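Q: 3D model of this:
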Amino acid sequence: MQITPDQGAFMHWLVATLRATRAIEVGVFTGYSSIATATALGPGGKLLACDPDERALAVARRCWDRAGVLDRIVEHVRPARETLELLLSAGEAGQYDFAFVDADKRGYMGYYEQLLQLVRPGGVIAFDNVLWYGQVADAGATDARTEAIRELNSFLLADERILFSLLPISDGLALCTKK
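A: This next block holds a predicted model:
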């Protein structure tokens, strides 16, 4: 469930290359991906970490503290859709440089539409697990999560609002650069 070290290194490079100072993470788990992002943020940078599970955030908080990035992370303990909607209502559209999503797969499309509004032109939205252990290529795999990821991949490929790339790193990483 945690991103791999090679994916973490790639994300760190990407965030640094973007010269990001504001980022969003949907789905925190142990905080490893948060650390990869937060350590790459520019001076004064902040990562908004969304997770409805206080237990997961407690684990992540200890890891963030050990990594020395606790001061760069703002936690939101509620469903991410609510947090993202609050940001949009507060006039935060176009104010973020990077967003990473590794949460409930059936929610990816909803997160995408909200994040596309929050990310600035040239900013990147990244989705984890878009190869879904190879199941997206298996016509016999018809469970709801696999179908949701297939739908997302097809939608992103055709969406003219972004430049899209799917990297076969780890379990698949979709990169969406907002035009």
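
Q: okay, CA-based contacts and neighbour counts for the rest of this
A: Fine.

Q: Relative to Thr177, how far out is Glu75?
A: Remark: distance between Glu75 and Thr177 (C-alpha to C-alpha, to the nearest Å) = 25 Å.

Q: Settle it for me: which of those two has more neighbours?
A: Counted by other C-alpha atoms under 10 Å, Glu75 and Thr177 do not tie: Thr177 has more neighbours, with 21 against 18.

Q: State whether that one is indeed within a helix.
A: No. Counting by DSSP: H, G, I helix; E, B strand; the rest coil, Thr177 is not found in a helix; it is strand.

Q: What number of residues are in the vicinity of the closest residue to it other than its chain neighbours?
A: The shortest distance from Thr177 to any non-neighbouring residue, by C-alpha to C-alpha, 6 or more residues apart in numbering, is to Val124 (4.5 Å). Residues near Val124, counting by other C-alpha under 10 Å, number 29.

Q: now swap in Val101 and tell me
A: 25.

Q: That one against Ser33, yeah?
A: No. Val101 lies out of contact with Ser33 (C-alpha atoms under 8 Å); the separation is 10.0 Å.

Q: Number of residues surrounding Ala144?
A: Neighbours around Ala144, by other C-alpha under 10 Å: 11.

Q: Run through who's touching the longest strand seen in the chain.
A: When the chain is parsed with DSSP state E, its longest strand is strand 119-128. Here strand 119-128 makes contact (C-alpha atoms under 8 Å, 6 or more residues apart in numbering) with 18, 93-102, 108, 112, 115-116, 171-179.

Q: Also stretch 108-115?
A: Ala80, Arg81, Leu84, Glu85, Leu88, Ala99, Val101, Ile125, Phe127, Ala148, Ile149, Leu152.

Q: next one: stretch 54-63
A: Val28, Phe29, Thr30, Gly31, Tyr32, Asp51, Leu70, Val77.

Q: this one as well, want them side by side:
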Amino acid sequence: MDKISASTNPVILQSEGLLKYILETSVYPREAETLKELRNATANHPLGFMGTSPDAGQLMALLLKLLNAKKTIEVGVFTGYSLLLTALSIPYNGKITAVDPDRKAYEIGLPFIKKAGVLHKIDYIESPALPVLDKLLDDPANEGTFDFAFVDADKNNYWNYHERLIKLVKISGIVAYDNTLWGGTVALPEMVVSETKREWRRCTLDFNEAISKDPRMELAFVSIGDGLTICRRIC
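A: Modelled structure (predicted):
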């Protein structure tokens, strides 16, 4: 078996010092002021750790611009960091369908969205996501019309979301899933994982295994933030 070199050691790659270097060198200096303000506001939330990491957000913004995305969907909004980032990255006439049952968290980010002048791009739907996705699929005209989708929601439903989103995004469109490393617990024995993280760890493991075998898309599993799985629909 090949030895793992220092350059590929995940412990080294994800060290706090290296992450700090990446953030301070190329992420924070390019972060929009409204995104920075929203990130700071989210840090005061008891569940602030749920916000999209800014380095993962930077990658998403690049993908959106490479795709020239105009029509996107977001499953799981929280305070809206990734939503605002998407709205800033798509054209003036772009549209985002954003779905989350927690409007109270969304309203934390709403002043920053308004300040950035991008509220007109957002159709926020206060609801669990599956009924919304099913309603979209009830109309065949919606199939294959979205350029990009981002999922940061309940991990036990990731595969259910995938089965719907893979039909809603166009051929060559992208679906990105956040938290697919689940705090690094996917690489740990279950016995050393805290009880509170075990259920969604199992869900994440099941999802990662299933999606790795899905022939309908190409995949890149990126060790950024808490793990970002990027899927490009090919059929």
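
Q: Superposing both, give me the TM-score.
A: After superposition, the two chains reach a TM-score (TM-score structural alignment, normalised by the length of the first structure) of 0.96; 179 aligned residues with a C-alpha RMSD of 1.2 Å.

Q: hang on, the earlier thing: which position in the second structure pairs with the residue nearest to Thr177 of the first structure?
A: Using TM-score structural alignment, the partner of Val124 of the first structure in the second structure is Ile174.

Q: Distance-wise, check its match relative to His162 of the second structure.
A: For Ile174 of the second structure relative to His162 of the second structure (C-alpha to C-alpha), the value is 11 Å.

Q: that older thread, mind listing which of the contacts of strand 119-128 of the first structure are in helices?
A: Tyr108, Tyr112, Leu115, Leu116 (DSSP state H).

Q: Now do the aligned partner of the first one in the second structure: how many residues are near it, please.
A: Using TM-score structural alignment to pair residues, one finds that Tyr108 of the first structure aligns to Tyr158 in the second structure. Here the neighbour count serves as a burial measure; for Tyr158 of the second structure (other C-alpha under 10 Å) it reads 22.

Q: and the gap between Asn156 of the second structure and Thr185 of the second structure?
A: For Asn156 of the second structure, the distance to Thr185 of the second structure - C-alpha to C-alpha - is 16 Å.

Q: Please say which of these two ends up with more neighbours.
A: Neighbour totals were compared for Asn156 of the second structure and Thr185, and Thr185 leads with 20 against 16 (other C-alpha under 10 Å).

Q: Look up the closest residue to the counterpart of the more buried one in the first structure, ignoring the ones flanking it.
A: Mapped onto the first structure by TM-score structural alignment, Thr185 of the second structure lines up with Gln135. Excluding its sequence neighbours, the residue lying closest to Gln135 of the first structure (C-alpha to C-alpha, 6+ apart) is Ala141, at 5.9 Å.

Q: Assign that neighbour to helix, strand or coil.
A: Three-state assignment for Ala141 of the first structure (three-state DSSP): coil.

Q: now the strands: where do they sit in the first structure?
A: Using DSSP E, strands in the first structure cover 22-26, 46-50, 73-76, 96-101, 119-128, 162-167, 173-178.

Q: ok, average deviation of the fifth one from the second structure?
A: Strand 119-128 of the first structure, aligned to the second structure and superposed, deviates on average by 0.4 Å (mean C-alpha distance after the TM-score superposition for the first structure).

Q: Equivalent analysis for the shortest one, please.
A: Here strand 73-76 of the first structure is compared with the second structure after superposition; its mean distance to the aligned residues, by mean C-alpha distance after the TM-score superposition for the first structure, is 0.6 Å.

Q: buried subset of the contacts of strand 119-128 of the first structure?
A: 18, 93, 95-102, 108, 112, 115-116, 171-178 (16 or more other C-alpha atoms under 10 Å).

Q: can you put the strands of the first structure in a markdown table and add distance to Leu156 of the first structure?
A: Output for the strands of the first structure, formatted as a markdown table (distance: least, C-alpha to C-alpha, whole Å):
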| stretch | distance to Leu156 of the first structure |
| --- | --- |
| strand 22-26 | 18 |
| strand 46-50 | 23 |
| strand 73-76 | 27 |
| strand 96-101 | 14 |
| strand 119-128 | 11 |
| strand 162-167 | 7 |
| strand 173-178 | 8 |
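
Q: Out of the contacts of stretch 54-63 of the first structure, the closest to Ile162 of the first structure would be?
A: Val28 (24.9 Å; C-alpha to C-alpha).

Q: Can you name the residues in contact with stretch 160-168 of the first structure?
A: By C-alpha under 8 Å, 6+ apart, stretch 160-168 of the first structure touches Val130, Leu131, Leu156, Leu157, Gly172, Leu173, Ala174, Leu175, Cys176, Thr177, Lys178, Lys179.

Q: Kindly reformat those as CSV containing distance to Arg120 of the first structure.
A: Formatted as CSV, the contacts of stretch 160-168 of the first structure follow (distance: C-alpha to C-alpha, whole Å):
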residue, distance to Arg120 of the first structure
Val130, 23
Leu131, 26
Leu156, 17
Leu157, 20
Gly172, 24
Leu173, 20
Ala174, 18
Leu175, 14
Cys176, 12
Thr177, 9
Lys178, 7
Lys179, 9
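
Q: Sweet, I'm off.
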